[in-house]
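In: Return atomic coordinates for the entry below.
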Amino acid sequence: MSPQPLTDADRLRYNQTSLSELQTGLRREAGEFSLTLALCNYHRLRNTVIEQFVSTGQAAAVRLPRKIPSLLGAVQEQLQGRVPPALMVLGLELMDNLPEILNGANLSRDELRKVLPCPWVIWGNETVHQAIARHAPDLRSFSPAAIAFTLPASDLSHALKQGTDQLFLNILEYEGDRDLASTTTIHLQGSPMLRSELAFATADLERQGWQPNADLKASLDLLQGREAHSRLEMDTARSHYEASLAHWQQAQSADHNQDPDQNQAPEPVPTWRDREAVLLLHLGLWWRSFAVLQRTTYYPSLRQARQYFTDCLKIFRQEDQLDRLARFIHVLAEVLQKQRDWQALERLAVEGIILHRQTADAIRLARDHGFLAEIALIKEDWLTAHNETVLALALLEVVELAAAEAPEDLDLASALTIARQFQRGWYRFLLGESQIRLTDPETAIPYLEAARWETDPEVDLILHRQVLEQLIHHYFQQGQYWNAFDVKQELRRVEYRYNLRAFIGAGTVQPHQRTAAPPLDERTNTTVAAEIRASGRLQDVEALVARLESDRHQVIVIHGGSGVGKSSILNAGLLPALRTLYPRGRTTVPILVQTYGNWPQGIAKELDTALAAWMVPTDTIPEPPVTPAAVQAKLAVGLSKIGFCAGV
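Out: So this is what the prediction gives:
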């Protein structure tokens, strides 16, 4: 049987020495600024300790949101002018911009003691403490050695067992093919706190000489494989996945049908067949990723992915788990589509229609009809293709209306967002292609143009290129040569940005984009173009960045004759470089304005676009008509949110 968990009182007794040390320090420094770093890798233990202080009035707790302008500003906003006996700050491990916040706190460390003269306790896990040492060393020097709170081995091993079981169940019950839309990486769903705490628990137990049993080792292999896969460490991920799959398949050959703790567990526990299905799914995802990353093995990798996905869905059918089959059936459909195995895809799409009608899943049902529409186009059955696409778009419209009437349904909103990103442009494209064959081609062009703007090369580069290529073809067939040329130029720019074309001719050089493994901060998903580096202009870009980082240079003028590369340096060099610049902990938002006419309107528009990620619906920003004063007001709102803007 699995070890039983401790109570909160047991955990406090286990950490009594650390608890007493913290209480003594807070009493000794009462009424004065002091800094104590509290190290705790487990949120439940941390919350229990903090509750001891808050419930007795010894301290106030401030939980930081994911994104804040500064540490002091966020704390002041929550305290509303109060100065508590002691302050406990938590939430740093979940912050999106932790390095910038720590850099800023390091520079304003003297202001902390002036504004809030009370003992500060900053809570964080090992990752946070490493970040503090790296990004805020001067602030770190204010604190003596960190006070550590930990859990005994018996509690950690139970938490590992419980946490890995929950991971399997979360994947099967709460994820689905729409959560696995990326072709290259695994977007780790669920709580990042759960994932990090499982890793910390494993490390803590290893330091104590503990070794997991075979079942737990196989479960941890899944966790470690997913983490490696999300970082595109492909060989490591595959090794973990295959080791875990081999264990669960061997376990089934013994005289067991399910996890031995199944009957004793107070909560559902995944069976060994459940675990096997999860590993088959992840190996299929691994080969799908590998097909994209290693184009020379594209079709052999797709065959491997197809086999693993087929075996996974087979388990769902054998276990009569139709809800799971309905959620994951499209991972196989996508591979069949890429393989152009239209007969197999048609059979699977028909099965999907039956399943998704039973589960009332309109978004996946629309996609089933989209697959049938594409198959009909291949068969040159234009009317069927048209009707299936119209039905897919109609189903999507029904979901749009339902989402508008139920804004609190976050799952529906998330599913709809993915459908807009990955599927609606595809439906428009299919509708345009079928319409061209059925009626006057001119009536179909608007559908293809809609697909042009609704498909995103960042999301589906292959589909976006296909839309542009078909638009070029149809414009040319109709004698609209200028439109065909315009779209062809756009296609070349897209191919250049994603490293599919070496040179696009004379014009402004653009930054290159990355499609694989997008970073956590999407603003940094551009790189300084290779042409800037190769031409020797990188040192000019670095000099401009250094000047902008200095408060002494308020205005910088770049001048030169026509055609010498001023626009290229800005677009392909300076802008990508500025997006990774964090002067004194402040976020940099470069704003490019390329207009000589109504420049206030241009600046206002670019400000709205650039600052959208930091705004919330309650933010009040001046609306048109735009005046210089209104532009200044917009800029003031932006500065209050992020701290630093650079206009070019």
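In: all contacts plus neighbour counts: C-alpha atoms, from now on.
Out: Fine.
In: name the helices or strands packed onto the longest helix anywhere in the chain?
Out: Ranked by number of residues, the top helix in the chain under DSSP state H is helix 382-405. If you count contacts as 3 or more C-alpha pairs under 8 Å, 6 or more residues apart in numbering; DSSP states H and E, helix 382-405 packs onto helix 362-378, helix 410-419, helix 425-438.
In: just the angle between it and helix 425-438, please?
Out: 150 degrees (axes from the mean of the first three to the mean of the last three C-alpha atoms, to 10 degrees).
In: List of residues touching helix 382-405?
Out: 362-363, 365-367, 369-370, 372-377, 409, 412-413, 416, 424, 427-428, 430-431, 434-435, 437-438 (C-alpha atoms under 8 Å, 6 or more residues apart in numbering).
In: Second input sequence below; structure requested for side-by-side comparison:
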Amino acid sequence: MSEEKITSPNKEALSRLTRAVKWSPGKFSLILARCDYAGLRAQIIEQLHEVCPVQIQEITIPPWERSLHRAISGEITDNMPDAVMILGLESSADPDAILKGANHVRGKFAKDFPFPMILWVTDPVMTKLIRSVTDFYSWAGTSLRFVPSDAELSDALQQNADDMFNEILGKREIGLSEENRFLADLSDPQEFEIFLKDLEALSPPASRPSPHLQFLRGRNARNKGDTESAMKDYKACLSFWKEKNDPEREAVLLYLIGQCCGKDDPEGAKTCFQDCIQAAGECQELAAKCLCELCGVFKEQEDWEEMEKTAEEALKVNQSCDNRQAECLQCHLFLAEAVLHRDALEKAEISVQHVLNALYLWENEDDRPVLGQASDILERVSQKKDETLWHSGINCIEHIKKHGIVFRQA
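Out: Okay, the predicted model is just below:
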């Protein structure tokens, strides 16, 4: 990685980190390196290995480990390293126990580890250090912080939002530049929260929040189960894209708002999904998602006729998009359930046979909720008096049991 990719404040911090390691040969010293983004930290570590003349051994603390001293001792049984850097503290199952344990035996570190030790921490871990283990924190001779620039944060915000829109729309292209790859993965809830706080700090308090920021805030709130806050942010974002006359993004937000409505407001959800299909235009991937969501709404309302018609349409759209097994199986399941409730046994036989065929070709063990839904429907099928349906249902049930799905008792 070229040094030009590291921003000026981080270059200075990297130089100080290099000097701190170089100036402590053969003796213990604690160096705190603070960074909230795993990808940015990886860039800094890569550059550190390139510019520092001292060989630094990397040690990652396993999530289950409770002792920092033991974790280091277990990795240096053969030869004493020139320096070590400790990673993974923020991912520990109990970081408090590790820090308090290290504070309790801090005298052993200087005795047993005659080399510089770089301890990578995040802001939340640093707060724990300062509040809970003051002695260990004050023992650090050097404390450094590595942060993304404002420009990198703004760029990453737009690119993350664009990628999320494209994912929902079914577009495969990814627009994220390599320079800002470190802010691309927001799957870690803690890192997501920090990213949002950093972004909010960029905006003047009186200014209108960026629609991209509102979109990410909505997603974060939804991930935490706060649908009320999610809907507020999504609706504000929807107003912006309506003003900009961007039907695709309008459609995405209608889809997300519909999901937030859920069982609490089925009529609101139905309206959102229907409006989404209209706004989606030629975006069949999103239309397919909305049709499946509509099936779920009709199921809650026990509107089996509408559920059947919508499931048939959803199946056609999913097949035209060449979607994966899970989507098509979901459509067959909705269709089978609808016709079973209407006691249309001839049509039910065809639907159940489609389910059976799909299950025999099943490859994805991750879609267990879909298999669970199949188990409930097929258990009902096996109780029907129609002999063909009965045999098909029993065969499907036996097949699904191989996937570890437990059936409810009739």
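In: Turn the helices and strands packed on helix 382-405 of structure 1 into CSV, including distance to A131 of structure 1.
Out: Below are these laid out as CSV (distance: least, C-alpha to C-alpha, whole Å):
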stretch, distance to A131 of structure 1
helix 362-378, 42
helix 410-419, 32
helix 425-438, 42
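In: Looking at those, spot the one closest to Y481 of structure 1.
Out: helix 425-438 (18.0 Å; C-alpha to C-alpha).
In: Could you look up the next helix or strand downstream of that closest one?
Out: Later in the chain than helix 425-438 of structure 1, the nearest helix or strand by DSSP states H and E is helix 445-454.
In: The very next helix or strand once past that next one packs against which elements?
Out: Beyond helix 445-454 of structure 1 on the C-terminal side, the first helix or strand identified by DSSP H and E is helix 461-477. When contacts are defined as 3+ C-alpha pairs under 8 Å, 6+ apart, helix 461-477 of structure 1 packs onto helix 445-454, helix 481-497.
In: now the shortest one, how far from the chain's geometric center?
Out: Just to be clear, that refers to helix 445-454 of structure 1. Distance of helix 445-454 of structure 1 from the chain centroid (C-alpha atoms, centre = their mean, to the nearest Å) equals 27 Å.
In: Not counting its own residues, what contacts it?
Out: Residues contacting helix 445-454 of structure 1 (C-alpha under 8 Å, 6+ apart): 420-421, 424-429, 431-433, 436, 464, 467-468, 471, 474.
In: L64 of structure 1 is nearest to which of the helices and strands packed on helix 382-405 of structure 1?
Out: Proximity to L64 of structure 1 (C-alpha to C-alpha) singles out helix 410-419 among those, at 22.6 Å.
In: could the helices and strands packed on helix 382-405 of structure 1 go into a markdown table alongside distance to E51 of structure 1 and mean neighbour count?
Out: As requested, these are exported to a markdown table (distance: least, C-alpha to C-alpha, whole Å; neighbours: other C-alpha atoms under 10 Å):
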| stretch | distance to E51 of structure 1 | mean neighbour count |
| --- | --- | --- |
| helix 362-378 | 44 | 24 |
| helix 410-419 | 30 | 15 |
| helix 425-438 | 50 | 24 |
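In: So for L156 of structure 1, which of the ones you listed sits nearest?
Out: That would be, of those and by C-alpha to C-alpha, helix 410-419, which comes in at 32.2 Å.
In: list the helices and strands the closest one packs on?
Out: Applying 3+ C-alpha pairs under 8 Å, 6+ apart, we find helix 410-419 of structure 1 packed against helix 362-378, helix 382-405.
In: any chance of those helices in CSV, plus distance to R340 of structure 1?
Out: Formatted as CSV, those follow (distance: least, C-alpha to C-alpha, whole Å):
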stretch, distance to R340 of structure 1
helix 362-378, 9
helix 382-405, 16
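In: Mind checking those for the one nearest to R82 of structure 1?
Out: Among these, helix 382-405 comes nearest to R82 of structure 1, with 40.5 Å by C-alpha to C-alpha.
In: which residues of structure 2 fall in strands?
Out: Assigned by DSSP state E, the strands in structure 2 fall at 29-34, 56-60, 83-87, 116-121, 142-145.
In: Summarise which helices and strands the third one is packed against.
Out: In this case it means strand 83-87 of structure 2. strand 56-60, strand 116-121.
In: Same list, the ones you listed, but as CSV with distance to D82 of structure 2 and mean neighbour count please.
Out: Putting those into CSV (distance: least, C-alpha to C-alpha, whole Å; neighbours: other C-alpha under 10 Å) gives the following:
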stretch, distance to D82 of structure 2, mean neighbour count
strand 56-60, 6, 17
strand 116-121, 7, 23
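In: Switch those strands over to TSV; also include distance to P189 of structure 2.
Out: Below are these laid out as TSV (distance: least, C-alpha to C-alpha, whole Å):
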stretch	distance to P189 of structure 2
strand 56-60	20
strand 116-121	16
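In: Could you name the stretch from those that's closest to L196 of structure 2?
Out: Across those, closest to L196 of structure 2 is strand 116-121 (C-alpha to C-alpha), at 18.8 Å.
In: Pull up the aligned stretch in structure 2 for stretch 541-551 of structure 1.
Out: The aligned range for stretch 541-551 of structure 1 in structure 2 is empty, by TM-score structural alignment.
In: returning to what we had before: from the helices and strands packed on helix 461-477 of structure 1, which stretch is densest packed?
Out: Among those, helix 445-454 has the highest mean neighbour count (mean count of other C-alpha atoms under 10 Å), at a mean of 20.
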